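S.K.: Sequence first, then the predicted structure, then my questions.
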Amino acid sequence: MTTQTNDPIYKTDALIAEDIDQYLQVHQHKTMLRFITCGSVDDGKSTLIGRLLYDSKMIFEDQLATLEADSKRVGTQGQEIDFALLVDGLAAEREQGITIDVAYRFFATEKRKFIVADTPGHEQYTRNMVTGASTADLAVILIDARKGVLTQTKRHSYLVKLLGIKNVVLAVNKMDLVGYSQETFDKIVADYTEFGKTIGLEDFVPMPISGYKGDNITTSSDNMPWFTGTPLLPHLETVEITSSHEPVDAPFRMPVQWVNRPNLDFRGFAGLIASGRVSPGDEIRVLPSGKTSKVAKIVTFEGDRDEAIAGEAVTLTLEDEIDCSRGQVIVAAQSPLEVADQFESTIIWMDEEEMIPGRAYWLKIGTQTVSATVQAPKYEVNVNTQEHLATKTLDLNAIGVANITTDREIPFAPYEENHDLGGFILIDKMTNQTVAAGMLHFALRRSTNVHWQATDISRESHAAMKNQKPAVLWLTGLSGSGKSTIANIVEKKLARMNRHTFLLDGDNVRHGLNKDLGFTEADRIENIRRVGEVAKLMTDAGLIVITAFISPFRSERDMVRSMMQPGEFVEVFVDTPLEVAEERDVKGLYKKARSGQLKNFTGIDSPYEAPDNAELRIDTTEMTPEEAADLIIARLIP
């Protein structure tokens, strides 16, 4: 038996359910504002967010008790509560009193819901700030009133502009420590305005605040009657959200996340609408294939819809059975996206290891993942002066402009038009770590002006005339391992069998095709790329190509493999221990490397990455070159 009373503690299950339903009804139709706080170290970002959470009554009693205890433990110079501890969740952050990782917090008021990202101030964690800003609609840039505009303030402001955040609040914090001086505030705003002009960030809302004291956070401060603007929280509640993430008033675009085929009677294409709106009957085009159809239905969990708009996740069914798969983009038929495979882009490098021009990375844009190579940067940007600096690579947190080439054409939009279809990340193929974030500017003209010329004699015809199957025998291993010796024997044996071959040797190609390249990591990568392209053309001619290259990096050998037809690339690991190769030292190269006369020598001061799954492994300590050649030919011609 349930005792009913007016005391809310003794509410029945039905009343509790009713309260929850009312709460959901109130909040589910509110708009959502995603914003970040950024600036230099110790500008008070975490304290400000903690104050917003506290003042909006978004802290549970047990959290408050823990917060008060932690505040007493770390000491807050007379302040009862250290609001920064609400956000600095990592142990290292609490111990050092700084923010390291991006901390996301949710809170809501009567007018709006919020997701706020507290981003690190230290320069070494700039990559974390980029992560937090990538989905933000508004940025709160904090400045310590005692310090004014600092280097990191400029860096974060530049990134905010670069990432296309339209709404910016310049919050001059810690006004209580400068006596709430209007003169100090006005000077900082003037300095920031002058800097903002250099990066094109001229539209911002300045306000003087104190996260520590709560001045101008939720209500106007009596300590600064000279400021007649709106306090921070009311501004966040009412600011108009202008975002390039999900523009509704733009042509329809939806990257396909997955193909939904629960049974033979249903085939739908699921995804998040990146821009525009769609209705049944609309004509659509699938890119990059260009196939066209019409929308039959818009399917959701709540039932079929008459219309869907940007930001909504839906499943579309089409009137025609056309080819469409994950990674492709469904667009309005009359307003297609541009499709290209070469682009100019801005890259923010986020890895401890520097960028290697010419190396192949995974490029993820929207729902597509393609292989891409980054060319040497055109320039690096000095975020303090906006000067364009000459550079050959990009280090951690560096920002530069470089051309990117993908292994196939992809549909895209310039980042300034659509963040989802113009923003990308680069992923290292070996470690699967995200190494960079970037924004596509435009397609290079040569990507649309240069077309593959079809020929009447196909690669199959070339191979048939030679009565053989094209292949690339890729011998890799340390200098002195015996690659060239084995390759030469293989070619002679194949010649006796009337096979049509060509031998590409590492030293030989550097006398002509690659004589302009050195032995830096970037030059080694370009060396292998060029050889791979030549080998590909030779397989098109029906030849068996034999190569003998150190080719020390797995990613570049994989790049060449990806150029070839399935099954045509045969990786042969000529496995010789370093000490054995060094003992041979026919060319005297190891001796020079040991003495410091020869830099970037594989095995000494440059790494060799042994194959993980080579088709063949040749142990030269256990077999002769003749035996090794016979083993390779047996693999090629069973």
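M.R.: Arrived safely. Residues are numbered from 1 along each chain as shown.

S.K.: contacts, neighbours, all on C-alpha from now
M.R.: Fine.

S.K.: mind checking how far stretch 285-295 is from the chain centre?
M.R.: On the basis of C-alpha atoms, centre = their mean, to the nearest Å, stretch 285-295 sits 27 Å off its chain's mean C-alpha point.

S.K.: contacting residues around the longest strand anywhere in the chain?
M.R.: Determined from DSSP state E, the single longest strand within the chain is strand 399-412. Under the contact criterion C-alpha atoms under 8 Å, 6 or more residues apart in numbering, strand 399-412 has outside partners 287-288, 328-329, 337-349, 370-382, 394, 421-422.

S.K.: if we go to 6 Å?
M.R.: Residues from elsewhere that reach strand 399-412, judged by C-alpha atoms under 6 Å, 6 or more residues apart in numbering: 337-348, 371-375, 377-381, 421-422.

S.K.: do stretch 195-202 as well
M.R.: In contact with stretch 195-202 (C-alpha under 6 Å, 6+ apart) are no residues whatsoever.

S.K.: could you redo the last one with a cut-off of 8 Å?
M.R.: 154, 158, 161, 193, 386.

S.K.: Enumerate the positions of it that are buried.
M.R.: 195-196, 199, 201 (16 or more other C-alpha atoms under 10 Å).

S.K.: tell me the contacts of the most centrally placed residue in the chain?
M.R.: By C-alpha atoms, centre = their mean, the chain has its centre lying nearest to I425, at 1.5 Å. By C-alpha under 8 Å, 6+ apart, the residues touching I425 are 363-365, 434-438.

S.K.: now those in CSV, with secondary structure?
M.R.: Formatted as CSV, the contacts of I425 follow (DSSP: H, G, I helix; E, B strand; the rest coil):
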residue, secondary structure
L363, strand
K364, strand
I365, strand
T434, strand
V435, strand
A436, strand
A437, strand
G438, strand
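
S.K.: put this beside the first:
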Amino acid sequence: MRELLRMATAGSVDDGKSTLIGRLLLDTGSLPTDHLAAVDGPDGPDLAALSDGLRAEREQGITIDVAYRFFSTAARNYVLADTPGHVRYTRNMVTGASNAHLAMLLVDVRAGVLDQTRRHARIATLLGVPHLVAAVNKMDLVDFDRGAFDRVRAELHDVAERLGVPLLVVPVAAKHGDNVAVRSARTPWWDGPTLLEHLDAVDVPPPGEGGLRLPVQWVSRPVAGARRSYAGRLAAGTLRAGDEVVVLPSGARTRVTALDALDEERETALAPLSVSVQLADDLDVGRGDVLTAPEDPPVVTRELRAQLCWMGEEPLRPGQRLLLKHTTRTARAQVTALHDRLDPATLADVTSPERLELNDIGTVTVRTAVDLVVDAYTRNRDTGAFVLVDEHTHATVAAGVVREAVPRAGAGRPAEGAEGVARWTPSRAARPHRGAAVWLVGAAPEVLREAEAALLAAGRPAYALDPGNVRAGLAEDLGDGPAERAELVRRSGHVARLLADAGLVALVAAGSAAEARAAARPAGEAGLTAVVVTAPGGPDAPSGAPGVADVLAALALAEEA
């Protein structure tokens, strides 16, 4: 099987990306005769027209959409995405580079490095493209002057150094083919490889690398009475019949009993093959769940620190609610914080921005209403990437990559039960612990999660009502006014009472001691344990931010009383 290299062009408008692609197609003999005849002119073929397929592109002389082209050399096959250079169509560059092994950055030798050049280079590194090569184009227009090339090469190396990536810079004249596929006699001072020689030598990661990741896309039972099959595309790893797998986010363990690649019977499947599998146990597995290897699990989370390329016409502001699409799962989400924004002129980060505008790149915190099964993007480009969608217009407004995920306490680790599934359904009389509603005044969300983890470790069923998740789901229709805040507290209190009545310790955040006591009162009146923790020393101490030890101590005191 021949090796495949996926690559994408990058750079500013009018740098000659489409012409260079046409030259690669022509010089590798990858052009059908009728295509070449259609763009032939008195001065030779119009190479840019070979990839600019839209009428608007030919009329304006720019690339708008992503054009995919295929060519081959003696060494390997190529899939090349010609992406737009115009700032308005930056979002399309994100699409073209999302699964590329290499980004080819073009620069007009006369113009040098521009803001859009830097932005595209940053997007390529943001998307984890492992290789970056730069072509300084239109050398024929400066008479192949070495000084002009060295000046632009120094600018490109400065960009690469700031981004922390290696970079080869090649002088080319795409219109005439100099140093593209054939070494040019007009650059005797260049002793490096031609562009195509470098492309043929780039290392491509073998398929199937990494731990098993199979996001479930479809559940089917084609024949009545037959076992269910779970279909999806392998995002990483290999899978065989007989392999033990873990279903996340539930944490249930089982084995693969049958494997079908749809086109033929296979004993082994490796990424990125689409497969359908059958499992040994009847588990509750649905779209959005992920089958993984037990020894190499991803993170189950509801909180992500991520980098976004914002594509919306309207700016992104903290608190904005959107839909998040990750692998095969769609979840309601909220962008709770903007941490920084990239300055394309300097490649420096501007901290604490008020908003992200169209084409801005920034770091954010995102909270979701349901569990996601994620990896850091540097580990897996499929399970570490997501898009944000406007829930009203259904327009894709951002592409994001996961930099860090906060594991949700207790997620993905079920207690042993039938078929490995966590089951905790004793009768009310048989419950080993009384439930409780615990209100933490002024505590950060991290304290709620740490208290939940401590209670779970001690054998107490517990659940932290994360404020961001409550806002993103239960209270997504509420604003920030006093009346809406009172309704948010009422809803949170009602859920806490239900959880406490089921025998769990419900941990809830509160803004003030007064609102916490008001919300906790109905739980106490219902005969449940209701605790308000305001500061070290117990529920009646002066106002402050309680820690985990204060929560556990206050709960113990309340239950003893």
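M.R.: Cool, the structure landed. Just so you know, these numbers come straight off a predicted model, no measurement behind them.

S.K.: just to revisit the earlier point, the contacts of stretch 195-202 of the first structure: which two are farthest apart?
M.R.: T193 and Q386 (15.3 Å; C-alpha to C-alpha).

S.K.: higher neighbour count, those two?
M.R.: Neighbours of T193 of the first structure and Q386, each counted by other C-alpha atoms under 10 Å, are more numerous for T193; the result is 16 against 12.

S.K.: For the stretch 101-250 of the second structure, which segments are assigned as helices?
M.R.: Counting by DSSP state H, counting those that start in this stretch, the stretch 101-250 of the second structure has helices at residues 115-126, 146-163, 195-201.

S.K.: The second one aligns to what range in the first structure?
M.R.: Looking back up the chat, that one is helix 146-163 of the second structure. Using TM-score structural alignment, helix 146-163 of the second structure corresponds to residues 182-199 of the first structure.

S.K.: average gap between that stretch and the second structure?
M.R.: With mean C-alpha distance after the TM-score superposition for the first structure, stretch 182-199 of the first structure departs from the second structure by a mean of 1.9 Å once superposed.

S.K.: Can you tell me the element the nearest residue to G493 of the second structure once chain neighbours are set aside falls in?
M.R.: In this structure, G493 of the second structure finds its nearest non-sequential neighbour in A519, 5.5 Å apart by C-alpha to C-alpha, 6 or more residues apart in numbering. Using DSSP states H and E, A519 of the second structure sits within helix 513-525.

S.K.: ok so, going back, roughly how far is the match of helix 146-163 of the second structure from the heart of the chain?
M.R.: 33 Å.

S.K.: likewise stretch 399-413 of the first structure?
M.R.: That offset, for stretch 399-413 of the first structure, works out to 12 Å (C-alpha atoms, centre = their mean).

S.K.: Just the buried residues of that stretch, please?
M.R.: Here stretch 399-413 of the first structure shows 399-406, 409-413 as buried, counting by 16+ other C-alpha under 10 Å.

S.K.: how long is stretch 268-286 of the first structure from one end to the other?
M.R.: End-to-end span of stretch 268-286 of the first structure (C-alpha to C-alpha, to the nearest Å): 13 Å.

S.K.: Can you mark which positions in it are buried?
M.R.: 268-280, 283-286.

S.K.: and V172 of the first structure, what does it touch?
M.R.: 142-145, 185, 188, 206-209.

S.K.: Can you check which helix is longest in the second structure?
M.R.: Longest helix of the second structure, by residue count under DSSP state H: helix 482-501.

S.K.: what's around the corresponding residue of the first structure for P272 of the second structure, how many residues?
M.R.: Under the alignment (TM-score structural alignment), P272 of the second structure pairs with G311 in the first structure. If you count neighbours by other C-alpha under 10 Å, G311 of the first structure ends up with 18.

S.K.: Test my guess that G311 of the first structure contacts I273.
M.R.: Yes. Using C-alpha atoms under 8 Å, G311 of the first structure makes contact with I273 at a distance of 5.5 Å.

S.K.: Isn't L177 of the first structure up against R146?
M.R.: Yes. Counting by C-alpha under 8 Å, L177 of the first structure touches R146, with 7.3 Å between them.

S.K.: So for the two, which residue has more residues nearby?
M.R.: The neighbour comparison of L177 of the first structure against R146 (other C-alpha under 10 Å) goes to R146, with 17 against 13.

S.K.: Make TSV out of the buried residues of stretch 195-202 of the first structure and add distance to M355 of the first structure.
M.R.: Converted to TSV, these look like this (distance: C-alpha to C-alpha, whole Å):
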residue	distance to M355 of the first structure
F195	29
G196	29
I199	25
L201	29
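
S.K.: For A581 of the first structure, state which of the residues you listed is nearest.
M.R.: Out of those, the member with the shortest distance to A581 of the first structure (by C-alpha to C-alpha) is I199, at 55.2 Å.

S.K.: From Y180 of the first structure, how far out is that closest one?
M.R.: 29 Å.

S.K.: swap in R459 of the first structure?
M.R.: 78 Å.

S.K.: before we move on, the earlier item: which two of the buried residues of stretch 399-413 of the first structure have the greatest separation?
M.R.: I399 and E409 (25.3 Å).

S.K.: my read: L358 of the second structure touches R341, true?
M.R.: No. Judged on C-alpha under 8 Å, L358 of the second structure makes no contact with R341 at a distance of 11.8 Å.

S.K.: picking that back up, point out the most buried one among the helices of the stretch 101-250 of the second structure.
M.R.: helix 115-126 (a mean of 22; mean count of other C-alpha atoms under 10 Å).

S.K.: equivalent range in the first structure for that one?
M.R.: With TM-score structural alignment as the criterion, helix 115-126 of the second structure aligns to 151-162.
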